[in-house]
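Engineer: I need the structure of the sequence given here:
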Amino acid sequence: MSQLFTPINIGPLKLQNRIVIPPMCQYSAIDGKTTDWHTIHMGQMAISGAGLFIIEATAVEAIGRITHGCVGLYSDETEAALKKTLDAVRQFSNIPFMIQLAHAGRKASSHRPWEGGQLIAQQDGDWETIAPSALPQLPGETPPRAMTQADFIRVREAFVQAAKRAIRIGFDGIELHGAHGYLLHQFLSPIANQRKDEYGGSLENRMRFPLEVFKAVRAVTPENITLGIRVSATDWVDGGLTVEEVSEFGKRLKALGCDFIDVSSGGVSPAQKIQLGPKYQVALATKIKQECGMPTMAVGLITTAEQAEGIIVNHEADIVEVGRMMMYDPRWAWHAAAQLGAQVNGPKQYWRSQPRELKDLFFDAKIGSR
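Structural biologist: Here you go, the predicted model:
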C-alpha cells in the first residue's frame, strides 16, 4: 500500500493523503483583491487530488504585499473578494483549504517577477517598506525603515485581524509565513536583523517578535482550525540563520500550540549559496522533524512519485509538498496514484477520463473540509 496516499492529521484537520500544494504567488490581484485568474488557478489545484491546498502568500496589510499584484486580507473588500473566490471553487471541490498569512517587510514594493522583480523606484509608485533594521535586501536599493514599537503593535494586530477574516471566510487552516526572506524570517536572521534592543542580537531576542505574532494568532484561532508556520531552515550564508536555531524556534512554537512546521530555506540574502538538486531541502525537514516532533512538511524539487513515496516511507517528513510540478501538471497526484497503485479523490465529471486499466483510480469522499 502506498504510504503517500495514507491519511494524516495535522492538528484538528484530517488529510486524505500526504500530498500538499504549497503557496504559489500568482501576482494577479488588483488592490489586494483576488480576480477571475485566482478562480481558474485555484479551481485547477482544487481538483488535483492533493490532500491539502495552501493558497498563496496573503498580505496582512497593504504595505506587506510583495508586489502590486499580491493578494491581501486587510480590508472588507479584500475579504469579500477572497470569500467569493473560495466559495466558487468549493462548489466543485471538497479539498481542505489553508491560507498563508504574510508580510513581505523589506522585500515588499517590488515588481512582479516577469517585470524584473526588483524594488520599485519611488517615481514608479513604490511604498515605504519596513524591516527589523534599515538594511536593504540588495545593494543599491532604498533601505527599509527600521520598525518602531508602534510598528510592532500594528503588524501584530494586522496578523490577528487577517486570521479572524480567514476564519470568517471558512479556511480550514492558517500558515504563517516565516520563510523566504519575508518579515518574520527577517527578524529570525542575523543577516537582516541587526537591532540592538530586545528584538535583536541573541536567538532568544530574534525569535521574540515572530513568537509574539504566533502567540497572538493562536489566541484567536479556534481549536478546530489548524495553525502552523513555514520556516526557512537555513539562510545558506555563513553567519546566517542555521537549522539548529530554527529547530529551537520550532520547539518554542510547539509549546505555544503550533500544529505543523513547513520547512523551506533561503531567501534573505543574495549571497546565499544553494546547491540545487532533487530533494535538496528534505534533509532540513528531517532534522527539524526529529528535533521538534511536529508534523513536518518537506518541499523543494520533489518531482516524481517515487521521490515523494520514499520521503514518507523513510520517515524523512510526514507530508510532501509539490508546487511547481503541480502547476506544470495539475494532474500530478492522479498520475502518482496510478503509478503507486493507490486511489485519488477526483471530480465525477472526470471519472470517464481514467484509462480502462485504471478503472478504480478515483473515489469520491469528504476529505476534511469544514
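
Engineer: contacts, neighbours, all on C-alpha from now
Structural biologist: Fine.

Engineer: can you tell me how far residue 57 is from residue 253?
Structural biologist: In this view, residue 57 and residue 253 are 20 Å apart by Cα to Cα, to the nearest Å.

Engineer: when these two are compared, which one has more neighbours?
Structural biologist: residue 57 (26 against 22; other Cα atoms under 10 Å).

Engineer: another sequence for comparison is provided below:
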Amino acid sequence: MSHFRLHEFVDPLVNDRDDEYGGSPANRARFPAEVTAAIDEATPDEFVIGVRTSQAAVTDEQRVWPDGEKTAAVLFDALSEAGASHVHVTGGDATAPEVPDADRTLAKLAIEHVDDDVAVIANGSLGNPENARTALVDGSDLITLGTGALANHDWPNRVRAGEPLDDLDPSIIFQPDASLSDAEVPGDD
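Structural biologist: Next up, the predicted model:
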C-alpha cells in the first residue's frame, strides 16, 4: 500500500472523494480494508497477508497525514479487523514520532491498534543498530533494513560481533557498464 493506489485512498491530501471512500479517516481506510478482507476470504487461513503503509509519498518523503493519529488508529483497526497478518510501517526514522500531534511513532500507533495476533514490522533508519534495538524494545515484532542491508549483507552478524558497519557505496550496486553487446542475444544469428 505504501506510496501506491491503496495509499492514495488513505492520504487526505490526495483523496478528495466525497463518497463512502473519501472524507473521514474511516471512509478513507475503507478501500484498503476491503481489499485486505477480499484477499483474506479468497486465500487459505495460513496465507500471510501483509500491508505496508507510510504517510510519505514517492514525490514527498516529508508528507504526513494532517489528521495523522486519527487516520493511523482507524487504518490499523480496519486492517487488523479485515484479516491482515502483519502491518509493515515505514518512514524516515522508525524511532522518531512522525505523526502530527502524537508523541508516538507510526509503529507504536500500529501496535496500539492491531490485534495481538497481527505482527508489526518497522522500517526507517534501522541500519543503525541502536535504532534497530529501540524499535524492537518499543514493541515492533520485526524490523526491516534497506540501505544497511545493501551495504552490509551480513548486518546481523556484524552487529552481534560488534564489528563496524560499512556505508553504502552505490557504485558497488549500480554498475552502469553492463550492456547487451557482451552477451548473446536470442534470435540474433
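
Engineer: what's the burial count for the alignment partner in the first structure of residue 83 of the second structure?
Structural biologist: Counting by TM-score structural alignment, residue 83 of the second structure corresponds to residue 257 in the first structure. Using other Cα under 10 Å, residue 257 of the first structure has 17 neighbouring residues.

Engineer: got a list of what residue 257 of the first structure touches?
Structural biologist: residue 218 (Cα atoms under 8 Å, 6 or more residues apart in numbering).

Engineer: is it located within a helix, as I assumed?
Structural biologist: No. Using DSSP: H, G, I helix; E, B strand; the rest coil, the assignment for residue 257 of the first structure is coil, not a helix.

Engineer: which helix or strand lies directly C-terminal to the top helix by length along the first structure?
Structural biologist: Counting residues, the longest helix found in the first structure (DSSP state H) is helix 149-169. Using DSSP states H and E, the helix or strand that follows helix 149-169 of the first structure in sequence is strand 173-178.

Engineer: output the contacting helices and strands for that next one.
Structural biologist: strand 97-102, helix 183-188, strand 226-232 (3 or more Cα pairs under 8 Å, 6 or more residues apart in numbering; DSSP states H and E).

Engineer: so which bits of that strand are buried?
Structural biologist: Neighbour-count burial for strand 173-178 of the first structure flags 173, 174, 175, 176, 177, 178 (criterion: 16 or more other Cα atoms under 10 Å).

Engineer: what angle sits between that strand and helix 149-169?
Structural biologist: Orientation of strand 173-178 of the first structure against helix 149-169 (axes from the mean of the first three to the mean of the last three Cα atoms, to 10 degrees) gives an angle of 160 degrees.

Engineer: strand 226-232 and strand 173-178 of the first structure, what's the angle between them?
Structural biologist: Note on geometry: by the same axes, to 10 degrees, strand 173-178 of the first structure and strand 226-232 are set 20 degrees apart in direction.

Engineer: tell me, the longest helix that the second structure contains lands on which residues of the first structure?
Structural biologist: In terms of residue count, the longest helix belonging to the second structure (DSSP H) is helix 25-42. Aligned using TM-score structural alignment, helix 25-42 of the second structure spans residues 203-220 in the first structure.

Engineer: next, residue 330 of the first structure: secondary structure please.
Structural biologist: Applying three-state DSSP: residue 330 of the first structure is coil.

Engineer: and it, what's its match in the second structure?
Structural biologist: That one, residue 330 of the first structure, aligns with residue 153 by TM-score structural alignment.

Engineer: quick one: that match from residue 132 of the second structure, how far?
Structural biologist: 16 Å.

Engineer: cool, and residue 106 of the second structure?
Structural biologist: 15 Å.

Engineer: between those two, who's got more neighbours?
Structural biologist: The neighbour comparison of residue 106 of the second structure against residue 132 (other Cα under 10 Å) goes to residue 106, with 29 against 23.

Engineer: aligned partner of the more buried one in the first structure?
Structural biologist: In the first structure, residue 106 of the second structure lines up with residue 284, judged by TM-score structural alignment.

Engineer: OK, contacts around that match?
Structural biologist: 233, 243, 263, 264.

Engineer: ok, average deviation of the helix or strand containing the third one from the second structure?
Structural biologist: Secondary structure from DSSP H and E places residue 263 of the first structure in strand 261-264. For strand 261-264 of the first structure, the mean distance to aligned residues of the second structure following superposition is 1.0 Å (mean Cα distance after the TM-score superposition for the first structure).

Engineer: give the contact list for residue 95 of the second structure.
Structural biologist: Residue 95 of the second structure neighbours (Cα under 8 Å, 6+ apart): 105, 124, 131, 134, 135.

Engineer: ok, now how distant is it from residue 49 of the second structure?
Structural biologist: Residue 95 of the second structure is 25 Å from residue 49 of the second structure, where distance means Cα to Cα.

Engineer: alignment lookup: residue 69 of the second structure to the first structure.
Structural biologist: Taking TM-score structural alignment, the alignment pairs residue 69 of the second structure with residue 243 from the first structure.

Engineer: cool, and residue 121 of the second structure?
Structural biologist: So residue 121 of the second structure corresponds to residue 297, using TM-score structural alignment.

Engineer: looking at this, that match is in a strand?
Structural biologist: Yes. The assignment for residue 297 of the first structure (three-state DSSP) places it in a strand.

Engineer: is it true that residue 29 of the second structure touches residue 78?
Structural biologist: Yes. With contact defined as Cα atoms under 8 Å, residue 29 of the second structure reaches residue 78; the gap is 6.9 Å.

Engineer: can you tell me how far residue 83 of the second structure is from residue 76 of the second structure?
Structural biologist: Distance from residue 83 of the second structure to residue 76 of the second structure, by Cα to Cα: 11 Å.

Engineer: quick check: closest non-adjacent residue to residue 192 of the first structure.
Structural biologist: residue 186 (5.1 Å; Cα to Cα, 6 or more residues apart in numbering).

Engineer: the counterpart of the one you found in the second structure - how many residues pack around it?
Structural biologist: Aligned by TM-score structural alignment, residue 186 of the first structure pairs with residue 8 of the second structure. As a burial measure, residue 8 of the second structure scores 18 neighbours (other Cα under 10 Å).
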